[in-house]
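> everything below, folded, please.
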Amino acid sequence: MAKPGQIPAEPDREPRAQAAALPWRRDAGGALEVLLITSRETRRWVIPKGWPIKGLKAPKTAAREALEEAGVEGAVAKKIGVYHYDKRLSSGRLQKVRVGVYPLKVETERENWDEAHQRVRRWTSPQEAAELVHEPELAELLRGFAPE
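I've put the predicted structure just below:
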């Protein structure tokens, strides 16, 4: 139990929604690659994601996050699934988050983008990406990812 004035560590009950892009491409040999980025604070491997943006539907939000966080642009497809995680807010509280995942076929990869100095990008196979991420449901989505 939290002491008076202390923020409880247990997560909020209702999950909040985020939208994520799963950037992908084919290499010169036709093999499927997905793009992971590092998170800003923990440096874990993640996919670009964010909170809803006023005036944008979830697929457009996912595309915007891909541009801002990973410097990639392309065509967004229908949602392929969801995963859940607990986000630690600046207050110290844990917030349950439900993330909708939208494949993004990368058409442009920028050398410079908004968060280039805060993140590292890594193109890899979906199977290797599944081993690198910490969220089991995201890993499962990556293992089964087969666009087109």
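> C-alpha only now, for contacts and for neighbours.
Will do.
> and the longest strand seen in the chain, what's buried?
When the chain is parsed with DSSP state E, its longest strand is strand 94-109. Residues of strand 94-109 classed as buried under the neighbour-count rule (16 or more other C-alpha atoms under 10 Å) are 94-106.
> including distance to Y85, could these go into CSV?
Output for the buried residues of strand 94-109, formatted as CSV (distance: C-alpha to C-alpha, whole Å):
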residue, distance to Y85
L94, 10
Q95, 8
K96, 6
V97, 5
R98, 7
V99, 8
G100, 12
V101, 13
Y102, 17
P103, 19
L104, 21
K105, 25
V106, 25
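> now the other sequence, so there's something to compare against:
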Amino acid sequence: MKTKRRQQFGALPFRKNRETVDVLLVTSRDTGRWVIPKGWPMRGKRPHRAAGIEAFEEAGVVGKPGKKPIGQYDYDKRVPGGAVPCRVVVFPLPVDELTEEWPEMEQRHREWHAADRAADLVAEPELQELLRTIQTLL
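Sure, this is the predicted structure:
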């Protein structure tokens, strides 16, 4: 029996350099592994807006998220007593500014990485592939 995946919306905060794209990764609160900002749908908010709000809360990112997703990936969210299968729809988010303070700053770290390096740091294969092809998507 297949379990239905729960929908989440994620932001891929990025900045373009001359030859590369850098992405901003954050650590998860539970295990400290590298992830992109993401969260559950928000009532009254369009998916790209919800992704932008998550990016601010989790990483202090200020910018305008793109309305069109650039990809998606599946993962299992760890919760007490097990895991919830999730599908994350990813929206591009060019970073205009990083705030010095943000809501989850005591719970997470953030770091810029070249997209190829970021792909090596995240665990999810579909997110790795998205990061490796990001220059062609933006």
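> if we can go back for a sec, H84 of the first structure: which of the buried residues of strand 94-109 of the first structure is nearest?
H84 of the first structure has its nearest neighbour among these in R98, at 4.7 Å by C-alpha to C-alpha.
> trace that closest one over to the second structure, please.
Alignment note (TM-score structural alignment): R98 of the first structure maps to R87 of the second structure.
> swap in H117 of the first structure?
By TM-score structural alignment, H117 of the first structure lines up with E106 in the second structure.
> and its match, how close does it get to E58 of the second structure?
10 Å (C-alpha to C-alpha, to the nearest Å).
> these two: who's more crowded?
Using other C-alpha atoms under 10 Å as the criterion, E106 of the second structure and E58 rank with E58 on top: 27 against 10.
> and the longest strand of the first structure, what does it pack against?
Contacts defined by 3 or more C-alpha pairs under 8 Å, 6 or more residues apart in numbering; DSSP states H and E place strand 94-109 of the first structure against strand 16-26, helix 58-65, strand 72-76, strand 81-88.
> what's the local residue count around E57 of the second structure?
Considering only other C-alpha under 10 Å, E57 of the second structure is surrounded by 17 other residues.
> can you tell me which residues contact the spatially most central residue of the first structure?
Geometric centre of the first structure, nearest residue: I47, 2.9 Å, by C-alpha atoms, centre = their mean. Applying C-alpha atoms under 8 Å, 6 or more residues apart in numbering, we find I47 of the first structure in contact with A20, A21, L22, P23, L35, L36, I37.
> which residue in the second structure aligns with it?
In the second structure, I47 of the first structure lands on I36 (TM-score structural alignment).
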